[in-house]
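Participant: build me a model from this:
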Amino acid sequence: MTYQGVLTKMDTEFLEPIQYYLVFENDFLNMNQLLNKSITIRFVKYQCLNCGLDKPIYRQGFDRQCFFETARAGDWIMRPELSTAHLDKEDRDLEYEKQVQLQPHIVYLANSSNVKVGVTRKSQVPTRWIDQGAHEAIEIVEVPNRYLAGITEVALKDHVADKTNWRSMLKNDIKDENLIQWRDRLKQYIPDEAKDYFIESNAETNLEFPVNKYPAKPKSLNIVKEQSYSGKLVGVKGQYLIFEDDTVFNVRANEGLVVNISVD
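Facilitator: As a prediction, the model looks like this:
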């Protein structure tokens, strides 16, 4: 069977194991059902997620011009502490920024390659943890806007990592941590503006990924350069497809590419 469409990050369902769906405009694939099957991925063209044109993707699924113009790629996306909608101050599109920034946000700890701090909208729990390949996570604070979450993350980054080592995550080279102890240890570093939002009592969330074989030495697939790749799918973790020959393909990092996928 053959499928074709523009890549966007895989949709997920929080089950045991997590269910992954690659969604195209008129079709979708349940990636769990493709485990142990041979798949061929072919690059077709670009399709910017903003303007829809066949222009090289710059970042986050957008061509260069759209990346610097669309509200969906403002600096506050990656750096929540730069959010200004709570001040009624526009970055690129105040209506959109209010819609996204002025809603409950979570500051969390996740363990994917190591314990790291992160920020997400409350509505994106546990999706954000799944996308990062975390096998365990816990909320620290729940605040009413993105700015408060951002300044809390900045304060905690002095005491805990804020990046994931994708190779360690994919190799499953991780150890279990007591995230409740981590949460309680970091409480003292929460900024005064967010202290009242600390979550005193909650449990870790554990996540199980559909992986039959972890790669010993992950090799990242550049489908634009290679044009075509074939391999047996043996797992899905984070937003990565894992193949038997240790090739891994980051779906989210390739948003905006139109691909043809055939399943043998």
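
Participant: contacts and neighbour counts: CA atoms only from here.
Facilitator: Noted.

Participant: sec struct for the nearest residue to residue 69 once chain neighbours are set aside, please.
Facilitator: By the measure of Cα to Cα, 6 or more residues apart in numbering, the closest residue to residue 69 outside its immediate chain neighbours is residue 92, 7.3 Å from it. Put simply, residue 92 is coil when judged by DSSP: H, G, I helix; E, B strand; the rest coil.

Participant: where along the stretch 151-264 of the chain do the helices fall?
Facilitator: For the stretch 151-264 of the chain, helices defined by DSSP state H, counting those that start in this stretch occupy the ranges 166-171, 179-186, 223-226.

Participant: surely residue 127 is in contact with residue 15?
Facilitator: No: the criterion here is Cα atoms under 8 Å, and residue 127 misses it with residue 15 at 11.4 Å.

Participant: between those two, who's got more neighbours?
Facilitator: residue 127 (17 against 11; other Cα atoms under 10 Å).

Participant: quick check: that one vs residue 139, distance?
Facilitator: Here residue 127 is placed at a distance of 13 Å from residue 139 (Cα to Cα, to the nearest Å).

Participant: now the residue positioned nearest the centre of the chain, nearest residue through space, not along the chain?
Facilitator: Note on the chain: the residue nearest the mean C-alpha position is residue 131, at 3.7 Å, using Cα atoms, centre = their mean. Beyond its immediate neighbours in the sequence, the residue positioned closest to residue 131 (Cα to Cα, 6+ apart) is residue 238, lying 4.2 Å away.

Participant: to check against the first, give me the structure of this:
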Amino acid sequence: MTYEGVLTKMQTENGSPIQYYLVFENDFLNVNQLIDKKVSINFLHYQCLNCGLQKKIYRQGFCYDCFFEIPQAADWIINPEKSKAHLGIEDRDLAYEEKVQLQPHVVYLANSSSVKVGVTRKSQIPTRWIDQGAHEAIEIVEVPNRYLAGITEVALKDYVSDKTNWRTMLKNEIQDENLVEWRDKLKQFIPAEAADYYLENNSETNLQFPVLKYPQKPKSLNLDKTPFYEGILKGIKGQYLIFEDDTVFNIRSNEGYVVSIKVN
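Facilitator: Here you go, the predicted model:
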């Protein structure tokens, strides 16, 4: 079977294990069903996720021009503390910014390579944790807008990391942590504006990824340098496909790349 389309991040469904799906314009693929099978990936061309043109992808699946113009790629996406929609101040498109920023957001702790702090919309729980390859996670605060979540994350970054070591995550060199204890320990550092939104009675969520074999020395597949690759798929974690020869392929980092995927 051969599937073809522009890559976007895999859709997920929480379960034991998590189910992964690649959704193309005319194809739909349950990636779990490919585990332990030979899979080839062939890079065909670029296609910007916004304008649809065959222009080289710059970042986040967008061409250079779109990346610096559209609200989906604005600075507040990566740095939520820069959100201003709650003040009625436009960055690139106030209607879009109000829609995204003025909804419940969660500040959380997730353990993927070590304990880290992060921000996501409430509607993206547990999808965000799955995408990061976290095997356990817990919410700290639930606030009504992105700005409050952002300033809380900034405050907590002084005491806990906000980064994931992708190699450690993929090698599964992880330790279980008591995230309830971490949450309680960090409570004192929550900014006054967000203190009333602290969550003190929730429990951690545990996630199970479909992996038969973890890589010992993961090496990342770069389609610009290696436009064709073939290998035995051994698992999926985060947004990575894990192959038998320790090659790993980050779907999220290759959004906007049109590929054909063949299953033998």
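
Participant: any chance you could compute the TM-score here?
Facilitator: These two chains, once laid on top of each other, score a TM-score of 1.00 by TM-score structural alignment, normalised by the length of the first structure; 264 aligned residues with a Cα RMSD of 0.4 Å.

Participant: need the helices of the stretch 151-264 of the first structure in a markdown table (columns: mean neighbour count).
Facilitator: As requested, the helices of the stretch 151-264 of the first structure are arranged in a markdown table below (neighbours: other Cα atoms under 10 Å):
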| stretch | mean neighbour count |
| --- | --- |
| helix 166-171 | 19 |
| helix 179-186 | 16 |
| helix 223-226 | 13 |
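
Participant: what about the strands in the stretch 1-150 of the second structure?
Facilitator: Assigned by DSSP state E, counting those that start in this stretch, the strands in the stretch 1-150 of the second structure fall at 2-6, 11-13, 19-23, 28-30, 38-46, 57-59, 62-63, 105-111, 115-121, 136-143.

Participant: tabulate the ones you listed in TSV, adding columns for mean neighbour count.
Facilitator: Compiled in TSV, the strands of the stretch 1-150 of the second structure are given as follows (neighbours: other Cα under 10 Å):
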stretch	mean neighbour count
strand 2-6	18
strand 11-13	16
strand 19-23	19
strand 28-30	14
strand 38-46	18
strand 57-59	18
strand 62-63	24
strand 105-111	26
strand 115-121	22
strand 136-143	24
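
Participant: nearest to residue 246 of the second structure among the ones you listed would be which one?
Facilitator: Distance to residue 246 of the second structure, taken as Cα to Cα, is lowest for strand 38-46 among the strands of the stretch 1-150 of the second structure, at 14.0 Å.

Participant: sorry, back to before: for residue 119 of the first structure, which of the helices of the stretch 151-264 of the first structure is the nearest?
Facilitator: For the helices of the stretch 151-264 of the first structure, distance to residue 119 of the first structure was read as Cα to Cα. The smallest value, 14.3 Å, belongs to helix 179-186.

Participant: measure how the closest one sits relative to strand 105-111, angle-wise.
Facilitator: Between the axis of helix 179-186 of the first structure and that of strand 105-111 there is an angle of 120 degrees, by axes from the mean of the first three to the mean of the last three Cα atoms, to 10 degrees.

Participant: matching residues in the second structure for helix 179-186 of the first structure?
Facilitator: Matched against the second structure by TM-score structural alignment, helix 179-186 of the first structure falls on residues 179-186.

Participant: looking at the helices of the stretch 151-264 of the first structure, which is nearest to residue 150 of the first structure?
Facilitator: With Cα to Cα as the criterion, residue 150 of the first structure lies closest to helix 179-186 of these, at 15.4 Å.

Participant: average gap between the closest one and the second structure?
Facilitator: Taken against the second structure, helix 179-186 of the first structure registers an average deviation of 0.2 Å after superposition, with mean Cα distance after the TM-score superposition for the first structure.

Participant: got TSV for the helices of the stretch 151-264 of the first structure, with distance to residue 260 of the first structure too?
Facilitator: As requested, the helices of the stretch 151-264 of the first structure are exported to TSV (distance: least, Cα to Cα, whole Å):
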stretch	distance to residue 260 of the first structure
helix 166-171	25
helix 179-186	41
helix 223-226	11
